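Asks: kindly return the folded structure for what I paste below:
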Amino acid sequence: MAETMTEIMNPGTASKEPGFPHAPQDWSTSAAETAAQGDGISLSDDHWETLKALQAYFDRKEQPNVRELHDALDEAFHERGGIKYLYEIFPGGPVAQGCRFAGLKPPAGAVDPSFGSVQ
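Replies: Reported below is the predicted structural model:
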């Protein structure tokens, strides 16, 4: 049975990945794994949790703000070291690289080499 307006309006479209309710329609875990492998990263449970958090944040915000997103990730992973920890598992930046793996367009400023990314 259709659960979302998209499913009602577009029956027969591809369903979202299980466990990723906020994922973009054309995103898949295999696409994330391929992107991560291209960057030399093996996705761990913390990576997947970050991707889910990013997708949920983008689902709630029409125009995400890089600073608010940065702060939200820092708070969500505070017990593990916050944003510093996320930079360890996402060397290209948790916002820029994380958004790419999550199938999301990074907010303005996230891929600026002087802010939001360490590559």
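Asks: please make it C-alpha for all contacts and neighbour counts, starting now.
Replies: Noted.
Asks: list the buried ones in the longest helix along the chain?
Replies: Secondary structure of the chain per DSSP state H: the longest helix is helix 45-60. Neighbour counts over helix 45-60 (16 or more other Cα atoms under 10 Å) mark 47-48, 50-55, 57-58 as buried.
Asks: for the comparison step, fold the sequence that follows:
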Amino acid sequence: MTTKTYAGTSVDVDAEGFLTNADQWTPEVALGIAKELGLQLTDLHWKVIEYVRADTKAQGQSPGPRRITVGAGVSMKDLYTLFPKGPGKLVARVAGVPKPKSCL
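Replies: Here you go, the predicted structure:
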């Protein structure tokens, strides 16, 4: 396990950079992760992030892209625009939840 620091907060991450303890997540940590990934978060990003965190807590596993589009009310095209090159994986990293099982 590795430790990274975002916005002055140390968090535990796995080899792919996913938080291993969702309780360490804060919006400031999310901003740091997003910056590392080259993302500038907008209100629509936050809507998706909040949905993913709530859905993960309710379902016990991270949602894949299809469930995100339905639950967050965004199109697949918009999801790929917000989180290019693998939206399920990227939004999970920023949201501080495990990588979705549907992502390789």
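Asks: if we can go back for a sec, corresponding residues in structure 2 for the longest helix of structure 1?
Replies: Under TM-score structural alignment, helix 45-60 of structure 1 corresponds to residues 43-58 of structure 2.
Asks: hey, where'd the helices end up in structure 1?
Replies: 5-9, 29-38, 45-60, 66-76, 82-89, 96-102.
Asks: relative to Gly109 of structure 1, which of these is closest?
Replies: When those are compared by Cα to Cα, helix 66-76 sits nearest Gly109 of structure 1, at 6.8 Å.
Asks: helices or strands up against the closest one?
Replies: helix 45-60, helix 82-89 (3 or more Cα pairs under 8 Å, 6 or more residues apart in numbering; DSSP states H and E).
Asks: can you give me the angle that helix makes with helix 82-89?
Replies: 90 degrees (axes from the mean of the first three to the mean of the last three Cα atoms, to 10 degrees).
Asks: tell me which residues are up against helix 66-76 of structure 1.
Replies: 50, 53, 57, 82-83, 95, 107-110, 116 (Cα atoms under 8 Å, 6 or more residues apart in numbering).
Asks: hey, what's the angle from it to helix 45-60? Just curious.
Replies: Helix 66-76 of structure 1 and helix 45-60 are oriented at 140 degrees to each other (the same axes, to 10 degrees).
Asks: distance from helix 66-76 of structure 1 to the middle of the chain?
Replies: Centroid separation for helix 66-76 of structure 1 versus its chain: 12 Å, with Cα atoms, centre = their mean, to the nearest Å.
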